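Trainee: With the input below, show me the fold.
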Amino acid sequence: MAVVTTETPATAAPVAKRVPAERTHHDDTVIDEYAWLARKDDPETIAYLKAENDFTEASTAHLADLRETLFAEIRQRTQETDLSVPTRKGGYWYYTRTVEGQQYGIQCRRAIRDGETEPPMPADGAPLDGEEILVDGNALAEGQNFFALGTFDISPDGNLLAYSTDFAGDERFTLRIKDLRTGEVLPDEVPDTFYGSAWSADGSTLFYLTVDEAWRPHRVWRHTVGSPAADDVVVYEEADERFWVGIELTRSEKFVVIDVHSKITSEVRVIPASNPTGEPAVIAPRRQGVEYSVEHHGHRFLILHNDGAEDFALAYTSADAPGDWVPMIEHSPGTRLESVDAFANHLVVSLRKDGLTGLRVLPIGSTDTFDIDFPEPLYSVGLSANPEYDTNSIRLSYTSLVTPDSIYDYDLVTRRLTLRRRKPVLPGPDGRPFDPADYEQHRDWALADDGTRIPISLVCRAGTPRDGSAPCVIYGYGSYEASMDPWFSVARLSLLDRGAIFAVAHIRGGGEMGRRWYEDGKMLAKKNTFTDFVAAARHLVKSSWTSTDRLVARGGSAGGLLMGAVANLAPDAFAGIVAQVPFVDALNTILDPSLPLTVTEWEEWGNPLHDPEVYAYMKTYTPYENVAAVDYPAILAVTSLNDTRVLYHEPAKWVARLRAVAPGGSYLLKTEMGAGHGGPSGRYDAWKEEAFINAWILDHLPPSA
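Mentor: Coordinates of the predicted model:
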């Protein structure tokens, strides 16, 4: 094994020597000559990654001024000292503040004063009078290269705060408890915890999660406040490696919910919050292929499920003696029910139909069910923070490709929508105030190879020509039933104002068009995801939105797999490809059950370890296995050394093989040496990363003709 030597000039691409390592499976011998790059603790691996970073830095040095300009534009348009809309819970308003020059948010609260029925909103983002700082991320992150807050959970009486921190990016959190009455951080400290927690009704007990060696949350623990972590008790342990465990307290604060789920099967247990030492009770035993979730409402549990209902139905069962499920909302093909939220006098169902999100209100004791209407043709809407159970008002989050993130309060009785705040977008380089009317959003449709219509969402400057001269970025994901609903981006404005179009291809494997859309883009239908994306790209060219030499594709994580797959499938369709934390070595990863997430992923991709058909199918599309001696578009791969979801060596191996098999192309690898799956943690660092990527994109997009 060897890597590029220190004498190699930074302007020369690093060369990873090929060290054959054989893998035999189903009588098919595979040589993985870059497998050594998975040895994270090997100094030669780190030296190689640093050499790649040096090469990337040298190769993009001419973009330094543009990067600084783009970063300055993001910062110029952002109100850096800002305050979120305070949320009411008990006797307090809870909110987050940011301060100009500081990387992280500050979690705060302020006691509600007599007569206050609406949240106070200082225009300048200043602290509320009488504020209490709960957690200051900047203070916690001092001296650290990375910081992330995991759990942030206030006890029902408002006296205690459970919070957890990660300083590496590997999503192993240390859990602590703060007494908000005194400001003291208690001696209670639990290392290596996962996201999620739940308090008992009296705040004496905290439930939390830990992971196994494969990074799977599998144990629920019970911690008594004031006792050492060594005395904590395992409440539930999931032995089946396909299943993850989650935990939460119901909005009613009556039950602790233990949610056990694989990709296609669920099982829920509950513990009365007033009896934290009680035995968890099963709502309904798991049945393969049946998914359900539970919400508490008065005398009943609400059950959202897919038992004989592909797009899900809503039912209920007794909270005292869970049994048969009584129908409430019957299955309606094409209307995907995604969640249900219970309030004292209303239920709110989050759904999607025709590629758009929606909210349906069910008043208790009335058949007058209604959907909340919104005027834009493309938008994303969902429930925001709504911790209060006994309320007739709910808080919504709303955005679109041209509308900045907005918070509304909706009166469930009068049906009146009140805008509480729209995130400010400050004037850009030209000094003009931001105006959504300066931009257009469109819905277009591409035709897939099998005749399926693929929705595409687009945004551009008003009046952008439809003659093929506009540069374009096309984004995609297409896995895990995750929907890429329209979202607003300040950083994107810098592209739009330079004449670029931004498009999102809503390809199969995502959830935009319901559960069938997802099923038709997974397992042995996974290739639909890739061919859909290529069809969307070619449609944009055929419809004169852009041209091939002005089109850059972008995706991350499973969307990075998409990027690698379409690079092999249609290298002629793009001028450039950005693959962030890309899952490009999917076959090798899914063959190794010791790696994080592998076993839980078998119900998404198939099990190539035991199913020859799945192995053969995956081998035909996984990017690393299918690099060919063709002319690839320019490729930028971005990863993080401490990523536990898509390990850094996947893009490292991919780039090495691209250089060896298809020399002459432009392939860059950038590794963040102290971060995880989400990249840099501080907001300014994240803006710099986005400026780096957008500068690279603009460098590969000829300006509008």
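Trainee: CA atoms for contacts and neighbours, from now on please.
Mentor: OK.
Trainee: residues of the longest strand that the chain contains that come out buried?
Mentor: For the chain, the longest strand by residue count, based on DSSP state E, is strand 184-199. Across strand 184-199, burial judged by 16 or more other Cα atoms under 10 Å covers D188, V190, T193, F194, Y195, G196, S197, A198, W199.
Trainee: Just checking the distance from it to the centre of its chain.
Mentor: Centre-to-centre, strand 184-199 and its host chain are 23 Å apart (Cα atoms, centre = their mean, to the nearest Å).
Trainee: same check, this time on stretch 519-534
Mentor: 20 Å.
Trainee: okay, how far is it across that stretch, tip to tip?
Mentor: The straight-line separation of the ends of stretch 519-534 (Cα to Cα, to the nearest Å) is 19 Å.
Trainee: got the buried residues for it?
Mentor: Buried residues in stretch 519-534 (16+ other Cα under 10 Å): 519-524, 526-534.
Trainee: So which of those belong to helices?
Mentor: E519, K527, N528, T529, F530, T531, D532, F533, V534 (DSSP state H).
Trainee: Excluding chain neighbours, what is closest to the third one?
Mentor: Which is N528. Distances taken as Cα to Cα, 6 or more residues apart in numbering put G521 closest to N528, at 5.5 Å, once the chain neighbours are dropped.
Trainee: residue contacts, that neighbour?
Mentor: G478, S479, R508, G509, G510, K527, N528, T529 (Cα atoms under 8 Å, 6 or more residues apart in numbering).
Trainee: Okay, the fifth one and Y477: tell me how far apart.
Mentor: Computed as Cα to Cα, the G510 to Y477 distance reads 7 Å.
Trainee: intersection of neighbour lists for those two?
Mentor: By Cα under 8 Å, 6+ apart, the residues touching both G510 and Y477 are M484.
Trainee: who touches Y518 in this structure?
Mentor: S479, Y480, E481, R508, G509, G510, G511.
Trainee: Same list, these, but as TSV with secondary structure and distance to P433 please.
Mentor: Formatted as TSV, those follow (DSSP: H, G, I helix; E, B strand; the rest coil; distance: Cα to Cα, whole Å):
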residue	secondary structure	distance to P433
S479	coil	38
Y480	coil	39
E481	coil	37
R508	strand	38
G509	coil	39
G510	strand	36
G511	coil	36
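Trainee: Compare the residues you listed and tell me which is most surrounded.
Mentor: Among those, R508 has the most neighbours (other Cα atoms under 10 Å), with 34 neighbours.
Trainee: is it true that that one touches N528?
Mentor: Yes - the pair R508 / N528 is scored as a contact, 6.4 Å apart, by Cα atoms under 8 Å.
Trainee: One more, so I can put them side by side:
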Amino acid sequence: MLSSALACTNKDTKMETYKWPAAKAPIAEIKPKQRVLHGDTVVDNYYWMIDYFKKGPESTKTIDYLNAENAYLDKMMSGTKTLQANLFKELKGRIKEKDESVPVFKNGYFYYSRTEEGKQYSKFCRKKETLDAKEEILLDIDELAKGLPYYSATGYSVSPDNKLLAYGVDQVSRRQYTILIKNLETGELLKDSIPNTEGDAVWAADNKTLFYTSKNAKTLLSEKIKKHKLGTAASRDIVVYQEKDKSNYIGVGKSKSGKYIFIYSSATLSAEERLIPADQPDAEFKVFQPRIKDVLYNVTALADKFLIVTNWNAKNFRLMECPLDKTAKENWKEVIPHRKDVLLEDVEGFKDFIVISERKNGLAQLRIRKLNGAEHYIDFGEPTYNASVGNNPEYNSEKLRYIYTSMTTPVSVYDYHMDTKEKQLMKQQVVVGGYNKAGYTTERLYATAKDGTQVPISLVYKNGLKKDGNAPLLLYAYGSYGHSMDASFSSSNLSLLNRGFVFAIAHIRGGQEMGRQWYEDGRLMKKMNTFTDFIDCGNFLIEKKYTSSAHLYAQGGSAGGLLMGAVINLAPELWHGVIAQVPFVDVVNTMLDESIPLTTNEFDEWGNPKNADAYHYMKSYSPYENIEAKHYPNMLVTTGLHDSQVQYFEPAKWVAKLRATKTDKNVLLLKTDMDFGHGGASGRFDYLKDIALNYAFLLSLENINK
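Mentor: Coordinates of the predicted model:
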């Protein structure tokens, strides 16, 4: 039972917070289930919550529990309803409701999407040859989504003759897409309907053959590449490739030149690609280079050769090339060598140029090279930022479309003439109501980890911050899969910054900000570095008086939610509050169950617990396994009933066990979106309600009610 006036107390600070209502938290039923593995016995009191997913006997009880938690959250946060409503209005008010993307030219048409005032979704449109031409609305998502709690359309793919549009639709939020095909001349949908796919569709040159990625209906693994002929039933589609290794993700795509169709298969540590000429859809796919243990590669087609980005004898990757007719690695010739201090991430091919995406000192770089060898880098001029190659579908272009943002610079779309170096701002995100970047400061700091490693931190705050330890600070991170969490602008964050918060991103190991080794040092048997890096960043920010433990908050989602679960076990006293979104917190049990989506794909990231060493190491940090009878910070946990990435039962079990075990009276709240999955709501405004809830939780802990 919670008291009516909670307080957060640490060794030298006491602060009264929002007056939480006296409400009784749900108590989940205990139904012990024993797990015995590698001589280790573990009792799981809440395993039964998996039953809705498994369609077991406790399905109804599971839903009842989730509904009870939602009711408890509503009661506990009832005093913030006005604040949440005002925050939602504020967040939505910064978004330009009537907006339009920068048009992209491809195969004779300018393509763009636009939104209308008051509408949740968008319209996918095009104009022929010139922007002065008549608009064609190819898909009106606002109309298609009417009356549905969730609607997602993806994978827009126009046939080479510009007459047909293939796209994927998901109405459940489980990332199982049905591919539909629209006749753009008549506006009618063809009878073709291809269920249970990734949503992608790649046209062959004949305008009647499609290649797509088919999913396993149970595990949701991408297992097969299939070929569909227009006018035939999906059940008759031909399997052109089937992946035997369950740790690999597969997909299909087309080269920018339109000459080749590629099938790619990749795991954490190895890759393999296959290809056919796009004008020979019935040809057999040829292996580009057979997979090799610990060798990754991806291929870009130019007019007269292939480019290969690979880590073959190059931890930070290098760029190679080979003839069109000799693709095995013995024919690869080095173009850009390996460098210890630079990560080579990707290459974009054009008729006369290539653009190499690199990363040095944790910052993205774009390197422009003319095919005759002359090259230069684009200068961005801020201490911490994010720059990336945008949508560049036209092979013959001399202009590069790229995206730039920083923690104080709204998302900006540039066209860059690769020969003359002229830069043209095509669009910058509009912050309705006004925004002056000069009123905010962004910094890049380095915290020293326990092993001496320098861990970058990007942060932003409103000018006038007093570094006396009294400012609230929200520290965010991800730290897995080699995904780099770059500094970028968020109009939503202004609602915190304008109320005195500092917002910081910890670029911890497990990401790839500082090169491939940064990732290698934060996975498998080195995963603990990810968690201790984050804790060390928190301690550093306290030491430098940006905040104190009475005002320090942490947030992360998915694998970043695992991070949240780990750091509250390792250093619970460091945080005043934590937000864990769709958190991957039951690591051992999930990785033991190969029927759960993504499990087998992730063995190279987390390890396979059927191996004793991997099991014991994984168990040493798995948040669910390490809950103890001690004080924990205030917590808000969110999940989605239809989540296909991290199933709802992980955060639900975690919260139930925390409730039954922890010794404090701090707030612990669980919100389950009963209509959505991993990414939350599909509408462009609905997701702001979740942000408003998160912010109201943080502001309440700071006793800020306006």
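Trainee: The helix or strand just after the longest strand of the first structure versus strand 184-199: what angle between them?
Mentor: Where DSSP states H and E defines the elements, the next helix or strand beyond strand 184-199 of the first structure is strand 205-211. Strand 205-211 of the first structure runs at 80 degrees relative to strand 184-199, counting by axes from the mean of the first three to the mean of the last three Cα atoms, to 10 degrees.
Trainee: residues in the second structure aligned with strand 205-211 of the first structure?
Mentor: Here strand 205-211 of the first structure aligns to the second structure at residues 209-215, judged by TM-score structural alignment.
Trainee: what's the average per-residue distance for that stretch once overlaid on the first structure?
Mentor: Superposing on the first structure places stretch 209-215 of the second structure at an average distance of 0.8 Å from its equivalents, by mean Cα distance after the TM-score superposition for the first structure.
Trainee: how close does D231 of the first structure sit to K526 of the first structure?
Mentor: Counting by Cα to Cα - D231 of the first structure and K526 of the first structure are separated by 46 Å.
Trainee: chain center to stretch 539-555 of the first structure: distance?
Mentor: 26 Å.
Trainee: Quick check: L186 of the first structure vs A385 of the first structure, distance?
Mentor: Relative to A385 of the first structure, and taking Cα to Cα, L186 of the first structure is found at 27 Å.
Trainee: brain fart, T367 of the first structure
Mentor: 26 Å.
Trainee: Same check on N306 of the first structure?
Mentor: Counting by Cα to Cα - N306 of the first structure and A385 of the first structure are separated by 26 Å.
Trainee: okay, those two: which has more neighbours?
Mentor: N306 (21 against 16).
Trainee: Excluding chain neighbours, what is closest to the more buried one?
Mentor: F312 (4.3 Å).
Trainee: Number of residues surrounding the aligned partner of the one you found in the second structure?
Mentor: With TM-score structural alignment defining the correspondence, F312 of the first structure maps onto F317 in the second structure. Using other Cα under 10 Å as the criterion, F317 of the second structure is surrounded by 27 other residues.
Trainee: Tell me who's in contact with F317 of the second structure.
Mentor: V309, T310, N311, H338, L343, L344, E345.
Trainee: now A536 of the first structure
Mentor: For A536 of the first structure, counting by Cα under 8 Å, 6+ apart, the contacting residues are W445, A446, L447, A448, I454, I456, A505.
Trainee: From those, which land in strands?
Mentor: W445, A446, L447, I454, I456, A505.
Trainee: farthest pair in those?
Mentor: L447 and A505 (11.7 Å; Cα to Cα).
Trainee: what do these two both touch?
Mentor: Joint contacts of L447 of the first structure and A505 (Cα under 8 Å, 6+ apart) are I454, A536.
Trainee: So which of these two has more stuff around it?
Mentor: Neighbours were counted for L447 of the first structure and for A505 using other Cα under 10 Å; A505 has more, 25 against 15.
Trainee: Surely the more buried one touches S483?
Mentor: No - the criterion here is Cα under 8 Å, and A505 of the first structure misses it with S483 at 10.4 Å.
Trainee: count of neighbours near the aligned partner of N386 of the first structure in the second structure?
Mentor: Taking TM-score structural alignment, the alignment pairs N386 of the first structure with N392 from the second structure. Residues lying near N392 of the second structure (other Cα under 10 Å) number 18.
Trainee: how near is N392 of the second structure to V102 of the second structure?
Mentor: 12 Å.
Trainee: and what of D690 of the second structure?
Mentor: Taking Cα to Cα, one finds D690 of the second structure at 28 Å from V102 of the second structure.
Trainee: Next: I579 of the second structure.
Mentor: Following Cα to Cα, the distance that separates I579 of the second structure from V102 of the second structure is 35 Å.
Trainee: for K123 of the second structure, same thing?
Mentor: 14 Å.
Trainee: now D451 of the second structure
Mentor: 46 Å.
Trainee: ditto for G258 of the second structure
Mentor: Counting by Cα to Cα, the gap from G258 of the second structure to V102 of the second structure is 23 Å.
Trainee: D521 of the second structure too?
Mentor: With Cα to Cα as the criterion, D521 of the second structure and V102 of the second structure are 39 Å apart.
Trainee: and if you look at A447 of the second structure?
Mentor: 39 Å.
Trainee: Who has more neighbours out of those two?
Mentor: In terms of neighbours (other Cα under 10 Å), A447 is the more surrounded of A447 of the second structure and V102; the figures are 20 against 17.
Trainee: close enough to count as contact, the more buried one and S458?
Mentor: No - if you go by Cα under 8 Å, A447 of the second structure and S458 don't touch, sitting 10.8 Å apart.
Trainee: burial count for E52 of the first structure?
Mentor: Residues near E52 of the first structure, counting by other Cα under 10 Å: 25.
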